[in-house]
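Asks: Got a predicted structure here, sequence first:
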Amino acid sequence: MMMEIVLSEEKAEINNIDINECYNKIDKYFISRGVRKKALGIYEGTNKDFSTFACAQTGFPNSEWFLKVVEKWYCWYEGDTIEYREDALESYYRIKNRYANFFKKQKSN
């Protein structure tokens, strides 16, 4: 189980956000929960860390800064090879759009 997060220096500069502070917040989240940092923005856990990774996927986009600076965001849960990698950023926006359309239809009914 792994997560890779790449933040954009350009987006950070445009939004007046310190990219190093963002990486430090992400590090703190994972390391405080016992997940190993492999490299900048890359975190590796075991099956017991599933909830930590799932909470990151739902929680990070709710922060004031994450979506403003994230460039790439990948998760893989069933192995450590690229074939299992999921584009978490694409998934986030697809699901967000689906729910927005659902609630829009509910209001029009």
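Replies: The structure has been received and is ready for your questions.

Asks: Going by C-alpha atoms from here, please, whenever you check contacts or count neighbours.
Replies: Noted.

Asks: how much space is there between the spatially closest residue to residue 15 that is not a sequence neighbour and residue 16?
Replies: What sits nearest to residue 15 in space, not counting adjacent residues and going by CA to CA, 6 or more residues apart in numbering, is residue 68, at 7.0 Å. Applying CA to CA, to the nearest Å, the value for residue 68 to residue 16 is 10 Å.

Asks: Comparing those two, which residue is more hemmed in?
Replies: residue 68 (17 against 12; other CA atoms under 10 Å).

Asks: The strand or helix carrying that one: which residues count as buried?
Replies: Assessed by DSSP states H and E, residue 68 sits inside helix 66-69. For helix 66-69, the neighbour count (16 or more other CA atoms under 10 Å) marks 66, 68-69 as buried.

Asks: A further structure is provided below for comparison with the first:
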Amino acid sequence: MLMEIYLSEEKAKKNNIDLNECYQKIDKYFKSRGVEIVSKGIYKGVKEDFDTFVIAQEQLPQTKWFLKVVDQWYISYFDDTPDSPEYREDALKTYYQVKEQVKNYVKKHRI
């Protein structure tokens, strides 16, 4: 299981956000749950870390800063290396697809 998070310096400057603080917050989350930090923005877990990765995938977009600075975001639930594209999912694309589906459902059903 692997999560790759690449934050944009350009977006950070535009939004007056400190990228180092962002990475520190993400690192703290994963480190406190025993997930290995492979390198800046890359987190490697095992099957037992599944919940940790799912929570991160749900919670990161809910922060005030993440969507303002994220450039690329990938997750692999079935393999542990970023060079396994058959299992690598674009988490940012998935987030926006789900958001659009919910928006359309709510609009259609006037919830």
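Replies: Arrived safely. Being a predicted model, the structure only gives us computed values, none of them experimental.

Asks: picking up where we left off before, have a look at how far, on average, the helix or strand just after the helix holding residue 68 of structure 1 is from structure 2.
Replies: Using DSSP H and E, the next helix or strand after helix 66-69 of structure 1 towards the C-terminus is strand 70-76. Its aligned residues in structure 2 lie a mean 0.2 Å from strand 70-76 of structure 1 after superposition (mean CA distance after the TM-score superposition for structure 1).

Asks: Just the buried residues of strand 70-76 of structure 1, please?
Replies: 70, 73-76.

Asks: Residue 61 of structure 1 versus residue 98 of structure 1, what's the distance?
Replies: From residue 98 of structure 1 over to residue 61 of structure 1 the distance is 16 Å, taken as CA to CA.

Asks: Residue 16 of structure 1 now?
Replies: 18 Å.

Asks: for residue 29 of structure 1, same thing?
Replies: Distance from residue 29 of structure 1 to residue 61 of structure 1, by CA to CA: 14 Å.

Asks: what do you get for residue 49 of structure 1?
Replies: In this view, residue 49 of structure 1 and residue 61 of structure 1 are 19 Å apart by CA to CA.

Asks: Now do the strands for structure 2: every range, in order, please.
Replies: 2-7, 36-39, 42-44, 70-76, 89-90 (DSSP state E).

Asks: biggest helix in structure 2 by residues?
Replies: helix 91-109 (DSSP state H).

Asks: okay, and that helix goes to which residues in structure 1?
Replies: Helix 91-109 of structure 2 lines up with residues 88-106 of structure 1 when matched by TM-score structural alignment.

Asks: Many thanks, I have nothing further to ask.
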